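In: Fold the following and give me the result.
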Amino acid sequence: MPTFCNTLAPAVSRRDMLKLSANSFGLLALADMLHARETKSASALAPRPTHFAPKAKRVIFLFMHGGPSQVDTFDPKPLLKKHNGKPYPGQKPRVQFAATGNLLQSPWEFRPGGDSGIQVSDLFPEVRKRADDLCVVRAIHADNSAHGGALLQLHTGSDTFVRPSVGSWVTYGLGSENQNLPGFITLCPTLGHGGLQNWSSAFLPAAYQGTPIGHSGIPAKQATVKDIVPAASPELQRMQLDLLKEINATHLTKSGPDAALEARIGSFELAFRMQAEAPTVTDLSKETVKTLESYGIGDGKPTDNFGRQCLTARRLAEAGVRFIQCTHSYKWDQHENLKKDHTKNALEVDKPIAALLADLKQRDLLKDTLVWWGGEFGRTPAAQGGDGRDHNPHAFSMWLAGGGINGGMVHGATDDFGYYAVDKKVHMHDLHATILHLLGLDHEKLTYRHAGRDFRLTDVKGTVVKELFE
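Out: Down below sits the predicted model:
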């Protein structure tokens, strides 16, 4: 019989090795059973204690699907104008999404905003007025130059494997402040470039999956929760649910633990509770005319679609939803027609975003609501297709506001032309670690055992960027 041997120990047969390790296998199984029992001992969305004192209680993520150009929005590069039309003097990335030509200056001027004087382009005149609330992180970088992989890394930390979304990790770690609503809601999410994987709970319990309201293929005005208005009376529904619960419980006693069935039971109960609260929370007609106008909501207005998402996000934040995502999809991928299409895109979101920041602040919500803006990557300073820019994961800008963030500051820098992050670089893992930290969660301790090992949002990497909030 073959043996396991080396020069330092006597030979041990496979049978003997299994005998010696039997206790270890049993302990692994026991640990998994105890973990399962612990997670079922309370409601999956019940509020949980943080690892340390949090600065933020919730997150609103404003996702600009397609990849806004950093050198045309929040990262001014005067040398682009000076060297417009000339070859890029440095080394372009070894792997490029597509071929690019010479340098292309920004069609927009940059001007200082607020007392801090942060330079913001004319694409965002309304957001520029809120510059003192912003922490612009100019040296973000990631690993994937294709939309699908880049969206997955942005949302889940991995550009390769199916992993839980950041919103799922947040609700897994903190639970929800409102047991009558999902802890994680995504408004009008994109159905492409990873689709539901971008708001999936993957191997986390199903209770932490994002709940979509609408999708990118329909106007936000039509985005509703299906069957939110009950067809039967609450009393009759309660009787039906109790009967269903009894039948399922009987099945569970015979079949043993079944996470999928238990999650389905929980989803029925949450859906029943949502019918009492969700219609009111998502009803924008309760807002004043002045508020609707400030968000740019109105038939025929270019700001109506994203304005509705932003205002709904504020109402969900007020109602205790832990993680809310608004998606402007799929519009920022300007391989050509940069001036025309970036102008149109910014016009649709600039006013709603500024209104959201002002509204949160006026309601004293900004201090503990982290607002996060950005896309899956940036664009190249070198031209493509004449008036266009290619994908660039090596340097792009994002900004954070509220939730304990130091407003009115810029962190990090790219090179003279905006091609690479060079100073105080922030990788996507670092950004995720920082967001979790602001919520009172240690990214190295927020783990979930799956397939024999502990997983986390930041994998085995990530450093908290303390300069953003200390």
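
In: For the rest of this, base every contact and every neighbour count on C-alpha atoms.
Out: Will do.

In: And the helix or strand harbouring Arg273, what does it pack against?
Out: Arg273 belongs to helix 259-281 when assigned by DSSP states H and E. Applying 3 or more C-alpha pairs under 8 Å, 6 or more residues apart in numbering; DSSP states H and E, one finds that helix 259-281 contacts helix 234-255, helix 304-318.

In: between the first one and helix 259-281, how big is the angle?
Out: Going by axes from the mean of the first three to the mean of the last three C-alpha atoms, to 10 degrees, helix 234-255 is angled at 160 degrees with respect to helix 259-281.

In: Mind checking the helices and strands packed on helix 259-281 for the one nearest to Leu34?
Out: Leu34 sits nearest to helix 234-255 of all the helices and strands packed on helix 259-281, at 18.0 Å, using C-alpha to C-alpha.

In: Also this sequence, please, to line up against the first:
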Amino acid sequence: MSTEKSILQGLGRRDFLGKMGMGLGSVALTSLLNPIDALAGTGIGGRNTRGNGGALHLPHFIPKAKRVIYLFQSGGPSQQDMFDYKPLLRELNGQDLPNSVRQGQRLTGMSAFQNSLPLAGSHFDFKQYGKSGMWVSDLLPHTSKIVDELCFIKSMYTEAINHDPAITFFQTGSQQPGRPSIGSWLSYGLGSDNENLPAFSVLLSRSHPFGQPLYSRLWGNGFLPSQHQGVQFRSGKDPVLYLANPHGITDTSRKNALDALEELHTLNVDKMGTQELSSKISQYEMAYRMQTSVPEAMSIADEPDYILDMYGPEAKIPGSYAYNCVLARRLVEKDVKFVQLYHQGWDQHGNLPSDIKKQCKSTDQPSAALVMDLKQRGLLDDTLVIWGGEFGRTSYSQGRLTKDNYGRDHHPRCFTMWMAGAGVKSGYIHGETDDFGYNIVENPVHVHDFQATLMHLLGIDHERLTYKFQGRRFRLTDVHGHVIKDILT
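Out: So this is what the prediction gives:
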């Protein structure tokens, strides 16, 4: 290695620009044609990791996963109707939930004033599948075929009982808004493996018109530098808003604007500090590079029909869950580190039998296809796939229970999620609930435990990735969380 290149590798971004006298606009434009290898970080085993370096420079230990696809099912899927088989609920259908089972636990305002809490047996039939003997209902014919690829956690629990704080808790580690999201923490800690795409990408699928609202703060950067916020990719002509040059603006004009921003940066560095200004400049540079990288990444025109057929009939409909699953696979193929896919419509307080059929019809085949597509491409070995919502549903019916209909209220005490891929056991079932599906009886897993395990799989000690803000060092798991070692390979 030349002396000049060695010196360049030792310089930080600000030092490099200051010492070499290069404008940020020029750096951005030059890197499009000839990326500067001297500025790239070095990964484990001497591997050159091009792209934006993270605060950790290196993971705390060798990671099992290089990237994550998180299929978040907003609204709280009913575990009793999909994964957590409870024949006793059918036997006792219509009888009140025993006080000895409820144990005085908190109810939502929607159930608290009911005269009774009638147990509701599932309308759907269950069978055991795979070597693990996992019980899966007939709502999920495609997922049932891949249970030996999945790691089921049947003993998840949370403290939040309403949607907004529960989703915020899963995504940021706090029920109160304002903290950085999971993807932002990973972007901050590990950086990006693709200099032309954001490390943290977000997809929202079109679903139930009355689904719980999702807010951009769920993928926000909180108090972390703003370049770590999630970038939402949309269906349609412009996948990222305001990315294209406005009418009349040429690439040369864009270069001049970046150079002008660099001059303003220099003028204000002593007055305002550099962190947020540097973040803004980084965002502008990324936007410039994304003008060419995003259209290719977000187009499925080159996907063969047999692949789209795997994901189901909605795979060619922009904005659908199936379409976004295909996009998620395309993004991780390009080394996007964290892809967050949100799907709404699981909040089934009434008409559950008919509504959950529609939800499963839209999500079952694409979810299973994503796992198998990653596997056939050799990507599942270092990609972690996660499926789950913010809480579960009650064993009793909210409102009137009839022969043909029932609904289920929010239930934070126990619910089911699954993972697949890098670093987790396949064909494995972790945790168990009681015969009523109301309480955990074995291996409870808290939200912070889930977050700690996710970070562990990416090579991060969740207690050591912190950020000082307002005099305190914060982390994703706050002051809690333990790695779920039993599910790890």
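
In: re earlier: tell me which of the helices and strands packed on helix 259-281 of the first structure sits most buried.
Out: The highest average neighbour count among these, using mean count of other C-alpha atoms under 10 Å, belongs to helix 304-318 at a mean of 24.

In: Any chance of TSV for the helices and strands packed on helix 259-281 of the first structure, columns distance to Asp350 of the first structure?
Out: Shown next, in TSV, are these (distance: least, C-alpha to C-alpha, whole Å):
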stretch	distance to Asp350 of the first structure
helix 234-255	42
helix 304-318	9
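
In: The ones you listed: which one's closest to Ala276 of the first structure?
Out: For Ala276 of the first structure, the closest of these is helix 234-255, at 9.3 Å, according to C-alpha to C-alpha.

In: what's the mean gap between the closest one and the aligned bit of the second structure?
Out: With mean C-alpha distance after the TM-score superposition for the first structure, helix 234-255 of the first structure departs from the second structure by a mean of 3.1 Å once superposed.

In: Quick one: list the elements packing against that helix.
Out: Counting contacts by 3+ C-alpha pairs under 8 Å, 6+ apart, helix 234-255 of the first structure is packed against helix 259-281.

In: Mean distance of whichever helix or strand comes after the helix it packs on to its aligned residues in the second structure, please.
Out: Using DSSP H and E, the helix or strand that follows helix 259-281 of the first structure in sequence is helix 289-294. For helix 289-294 of the first structure, the mean deviation from the second structure after alignment is 1.4 Å (mean C-alpha distance after the TM-score superposition for the first structure).

In: Tell me the counterpart residues of helix 289-294 of the first structure in the second structure, please.
Out: Residues 305-310 of the second structure are where helix 289-294 of the first structure lands when matched by TM-score structural alignment.

In: Can you list the buried residues in that stretch?
Out: 308, 310 (16 or more other C-alpha atoms under 10 Å).

In: Run through who's touching it.
Out: Applying C-alpha atoms under 8 Å, 6 or more residues apart in numbering, the contact partners of stretch 305-310 of the second structure are 315-316, 326, 365-366, 369, 373.

In: Of the residues you listed - the most surrounded one?
Out: Counting by other C-alpha atoms under 10 Å, Pro366 has the largest number of neighbours within these, with 29 neighbours.

In: For that one, what is the enclosing helix or strand?
Out: helix 352-376.

In: mean per-residue distance, the helix or strand that that helix is followed by to the first structure?
Out: Using DSSP H and E, the next helix or strand after helix 352-376 of the second structure towards the C-terminus is strand 383-388. Superposed on the first structure, strand 383-388 of the second structure shows a mean distance to its aligned partners of 0.4 Å (mean C-alpha distance after the TM-score superposition for the first structure).

In: Run the angle between the next helix or strand after strand 383-388 of the second structure and helix 352-376 for me.
Out: Next in sequence after strand 383-388 of the second structure, counting helices and strands by DSSP H and E, comes strand 392-397. Strand 392-397 of the second structure runs at 150 degrees relative to helix 352-376, counting by the same axes, to 10 degrees.

In: residues making contact with the helix or strand following strand 392-397 of the second structure?
Out: Under the assignment DSSP H and E, the closest C-terminal helix or strand after strand 392-397 of the second structure is strand 408-411. Residues outside strand 408-411 of the second structure that contact it (C-alpha under 8 Å, 6+ apart) are 76, 78, 108, 110-111, 161-162, 348-350, 352, 391-398.

In: Can you tell me the closest non-neighbouring residue to the counterpart of Pro141 of the second structure in the first structure?
Out: Alignment note: Pro141 of the second structure maps to Pro125 in the first structure; criterion TM-score structural alignment. Nearest non-adjacent residue to Pro125 of the first structure, counting by C-alpha to C-alpha, 6 or more residues apart in numbering: Asp350, 7.4 Å away.
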